[in-house]
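K.L.:
all I have is the shape, not the residue letters:
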């Protein structure tokens, strides 16, 4: 019933949010003399903070309509290239200038961890000038009717394989955080089957390949509790009148609560600073706060079967690094991967996937030749900085693009570019 109470609470607060928003607009109106006073700005700031902290944030837009290629702006069109009940594959189709070579085709696999794929907007934006980008746009589980069936970790692996088949040969796959495990498993399954459409390279970024290494608070939570505890305490049924009514899910608001509690003081300070900026009429920092939290507070539900299987196989049993992960009754053996280049990326201050957890893929993928593998540790960034922010744009994104070009398979006329600075390991 907790999910129902959560929905009831939102519904009960709706009139107050509407009233607060109406009063905010009135108090901020330039024609209102009060809006030019400290008292008026304080009132406006208080009303906005109340409205923003009690609203439900909808799915954000990618909003990437343009990129720069060879220093010139080109338009970008967002299209659905492939779809299933629990995922749409989004293609960012660029209007390439005449004579432009063929850029690497990159499939970005976004995490199913409570946030929408738009959390990787910065990742896509940084890679767009140098690559043909596709990204998994996972569907909020509460929006998927029960008639569409279930979705678990094995289905996730199947989805990745199907997308790689759809995109064809010489695709490069990039897994951000949680998908590192199913992406590595999918590639191993394809290699074991002699699939000719295995990706040319895979990049695993800040992923929990082996959470026994430098365990974080997230890993410790799974270690300290049996799987039954998660099933009894965090799995709930989607309430009416959502399309997924009665579907058992791990609600996104619970995941968000967990993430925020890990850095609660930082979020409280951020909201206090936001209030101060509003009172001082300091627009730019306030707008940055709005942009970040519009994305961060927009959450989606996960199917119960996917969540529980991930907790069990990845965080409790460590099935992949121990060689015990199964897919459709067959063992997943990373050592059979021989034709796919491997790049692993970690953040020095990552408090979600500790240093060494992603690099573990280099150890278990014993069949990949040395000249087809690379590891990069980015100094001075946490988990978010592994796939977003200035250091990602400056240091990590160029390496991903260079790695993809270096290991392109087909001899297509791939565009060559040079990256500068940084260290690799």
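P.N.:
Thanks, I have the structure now. Source: prediction; values computed, not measured. Numbers count the residues shown, from 1 in each chain.
K.L.:
all contacts plus neighbour counts: C-alpha atoms, from now on.
P.N.:
OK.
K.L.:
what is the end-to-end distance of stretch 218-230?
P.N.:
Its first and final residues considered, stretch 218-230 spans 13 Å by C-alpha to C-alpha, to the nearest Å.
K.L.:
try stretch 347-354
P.N.:
From start residue to end residue, stretch 347-354 stretches across 8 Å - C-alpha to C-alpha.
K.L.:
so what touches stretch 362-373?
P.N.:
For stretch 362-373, contacts defined as C-alpha atoms under 8 Å, 6 or more residues apart in numbering pick out 321, 334-344, 375, 407.
K.L.:
just the ones of these in strands?
P.N.:
Among those, the ones falling in strands (DSSP state E) are 341, 342, 343, 344, 375.
K.L.:
max-length helix in the protein?
P.N.:
Longest helix in the chain by number of residues (criterion: DSSP state H): helix 2-28.
K.L.:
and the closest residue to residue 66 other than its chain neighbours, how far is that from residue 95?
P.N.:
Sequence neighbours aside, residue 75 is the residue nearest to residue 66 in space, at 4.4 Å (criterion: C-alpha to C-alpha, 6 or more residues apart in numbering). To residue 95, residue 75 is 6 Å away according to C-alpha to C-alpha.
K.L.:
check residue 164 too.
P.N.:
Distance, residue 164 to residue 95, using C-alpha to C-alpha: 23 Å.
K.L.:
over to residue 207?
P.N.:
In terms of C-alpha to C-alpha, residue 207 sits 33 Å off from residue 95.
K.L.:
those two: which is more packed in?
P.N.:
Applying other C-alpha atoms under 10 Å to residue 207 and residue 95 shows that residue 207 carries more neighbours, namely 29 against 14.
K.L.:
A further structure is provided below for comparison with the first:
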């Protein structure tokens, strides 16, 4: 019912947006010198932009500087499953670079949210990413996708990349990355990662709980099941699959900072009407990404809420992977770097650093923690401080263990 209501509203808006798009085309080039027409075209553009998209935006990384040259980047699928693509950002370099698997969140947005993370890494590394698919486009015949399947994907992707690779996990999948490293270490898997960088992830949410953590804990699992899980409508390939819809996740994120989002759209209208193209384009680029949502498989969402945020199974030592208890003490070869943001209101200071206590068999010289001053959650892996202060530490950790 929930998904059908959303789809009906989206269908009703389609002709309105189509009219606005047509009007914009007719007015294009005629409004520049006329303040009244600029206001009208700005209003039409705001209407045309209203709503969400459910297709992955492009990464848009065409080339990167390596040494004294700009090298072309070619995106290629190294491995494809029904639920994800192991995407390789290939470039031709004379000297092989450290191979890095970026493990992206599966939390309502596409992996392109890490576009700037990838772009920064590419100058010095051979980069792959877990490019998760929209669950509404995955047939029921392809089976379930829960916590174990996520971890299995990480392991399978590392095995495909080959021994000696490094992993960098951002936010939610820090838990799955640590579990994958532990399972591979216990199995003495030759493809276990050489280093593991965990950035702003919920390893132990008992530490300094945030508003996000409180929201996950205050309701019983039956509430999440009844109120947040829907079935994909018949028109999509994944018809009848149970999902946590991306539009619900986006609504929750926006509700946390609604005043900021309202102000951003008011400013966007004024920038469009005032001809401030550069400012308008920056805002549009952000919301083009932010309003591109994907649906999560219900099993993965519900298991993550219960196992990570309610039961704290990983730090308590009770988490199981395919029926076996996860032993983080087995990690002895994979170097560990944790990164946190001083102002992170999603994953508080201390929650990611908890990984050091869990990986207790690692020698001290294989561990490092960095607390980045002056940044919130997104500033840990994007923006100037990521590029100039966090990234050099990440690069050095990878280089030291390559």
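P.N.:
Great, that's in hand. Here the structure is a predicted model, which is why all the values come from computation and not from measurement.
K.L.:
any idea what the TM-score is?
P.N.:
Both chains were compared after superposition, and using TM-score structural alignment, normalised by the length of structure 2 their TM-score is 0.98; 402 aligned residues with a C-alpha RMSD of 1.0 Å.
K.L.:
quick check: the helix or strand following the longest helix of structure 1 aligns to which part of structure 2?
P.N.:
Beyond helix 2-28 of structure 1 in the direction of the C-terminus, DSSP states H and E gives the next helix or strand as helix 38-54. Across structure 2, the stretch matching helix 38-54 of structure 1 (TM-score structural alignment) is residues 35-51.
K.L.:
hmm, who's touching that stretch?
P.N.:
Contacts of stretch 35-51 of structure 2 (C-alpha under 8 Å, 6+ apart): 10, 16-18, 20-21, 23-24, 27, 30-32, 269-270, 272-275, 291.
K.L.:
can you check stretch 141-151 of structure 2 too?
P.N.:
82-83, 176-177, 179-180, 297-301, 303-304, 321-322.
K.L.:
not counting sequence-adjacent ones, nearest residue to residue 131 of structure 2?
P.N.:
Using C-alpha to C-alpha, 6+ apart and skipping residues adjacent in sequence, the residue nearest residue 131 of structure 2 is residue 85, 5.1 Å away.
K.L.:
separation between that neighbour and residue 199 of structure 2?
P.N.:
22 Å.
K.L.:
where exactly do the strands run in structure 1?
P.N.:
66-69, 72-84, 87-94, 105-109, 132-138, 171-176, 201-205, 236-237, 248-250, 302-303, 326-327, 330-331, 341-347, 373-378.
K.L.:
would CSV of the ones you listed with mean neighbour count and distance to residue 51 of structure 1 be doable?
P.N.:
As requested, the strands of structure 1 are arranged in CSV below (neighbours: other C-alpha atoms under 10 Å; distance: least, C-alpha to C-alpha, whole Å):
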stretch, mean neighbour count, distance to residue 51 of structure 1
strand 66-69, 17, 32
strand 72-84, 14, 31
strand 87-94, 19, 31
strand 105-109, 26, 33
strand 132-138, 23, 28
strand 171-176, 24, 32
strand 201-205, 27, 35
strand 236-237, 20, 27
strand 248-250, 26, 26
strand 302-303, 26, 26
strand 326-327, 16, 46
strand 330-331, 13, 50
strand 341-347, 26, 35
strand 373-378, 19, 38
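K.L.:
output these as JSON lines; include the columns distance to residue 400 of structure 1.
P.N.:
As requested, the strands of structure 1 are exported to JSON lines (distance: least, C-alpha to C-alpha, whole Å):
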{"stretch": "strand 66-69", "distance to residue 400 of structure 1": "17"}
{"stretch": "strand 72-84", "distance to residue 400 of structure 1": "21"}
{"stretch": "strand 87-94", "distance to residue 400 of structure 1": "18"}
{"stretch": "strand 105-109", "distance to residue 400 of structure 1": "10"}
{"stretch": "strand 132-138", "distance to residue 400 of structure 1": "13"}
{"stretch": "strand 171-176", "distance to residue 400 of structure 1": "9"}
{"stretch": "strand 201-205", "distance to residue 400 of structure 1": "7"}
{"stretch": "strand 236-237", "distance to residue 400 of structure 1": "39"}
{"stretch": "strand 248-250", "distance to residue 400 of structure 1": "32"}
{"stretch": "strand 302-303", "distance to residue 400 of structure 1": "29"}
{"stretch": "strand 326-327", "distance to residue 400 of structure 1": "28"}
{"stretch": "strand 330-331", "distance to residue 400 of structure 1": "29"}
{"stretch": "strand 341-347", "distance to residue 400 of structure 1": "8"}
{"stretch": "strand 373-378", "distance to residue 400 of structure 1": "10"}
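K.L.:
wait, which of the ones you listed is closest to residue 5 of structure 1?
P.N.:
With C-alpha to C-alpha, the closest approach to residue 5 of structure 1 among the strands of structure 1 belongs to strand 236-237: 11.6 Å.
K.L.:
so that closest one corresponds to what in structure 2?
P.N.:
In the comparison with structure 2, strand 236-237 of structure 1 aligns to the range 230-231 (TM-score structural alignment).
K.L.:
so how far does the matching stretch sit from its counterpart in structure 1?
P.N.:
Average distance between stretch 230-231 of structure 2 and its aligned residues in structure 1, after superposition and using mean C-alpha distance after the TM-score superposition for structure 1, equals 0.2 Å.
K.L.:
what sits up against that stretch?
P.N.:
Applying C-alpha under 8 Å, 6+ apart, the external contacts of stretch 230-231 of structure 2 come out as 1, 2, 3, 239, 240, 241, 242, 243, 244, 245.
K.L.:
now with 10 Å, please.
P.N.:
Stretch 230-231 of structure 2 is contacted from outside by 1-4, 136, 238-245, 295, 298, using C-alpha atoms under 10 Å, 6 or more residues apart in numbering.
K.L.:
cool, and stretch 187-198 of structure 1?
P.N.:
Surrounding stretch 187-198 of structure 1, the residues in contact under the criterion C-alpha under 10 Å, 6+ apart are 157-158, 160-161, 164-173, 182-186, 199, 201-202, 326-327, 330-340, 365.
K.L.:
between the two ends of that stretch, what distance do you get?
P.N.:
6 Å.
K.L.:
ok so, going back, the contacts of stretch 141-151 of structure 2: which two are farthest apart?
P.N.:
With distance counted by C-alpha to C-alpha, no two of the contacts of stretch 141-151 of structure 2 lie farther apart than 82 and 179, which are 22.1 Å apart.
K.L.:
residue 178 of structure 1 matches what in structure 2?
P.N.:
For residue 178 of structure 1, the residue aligned by TM-score structural alignment is residue 172.
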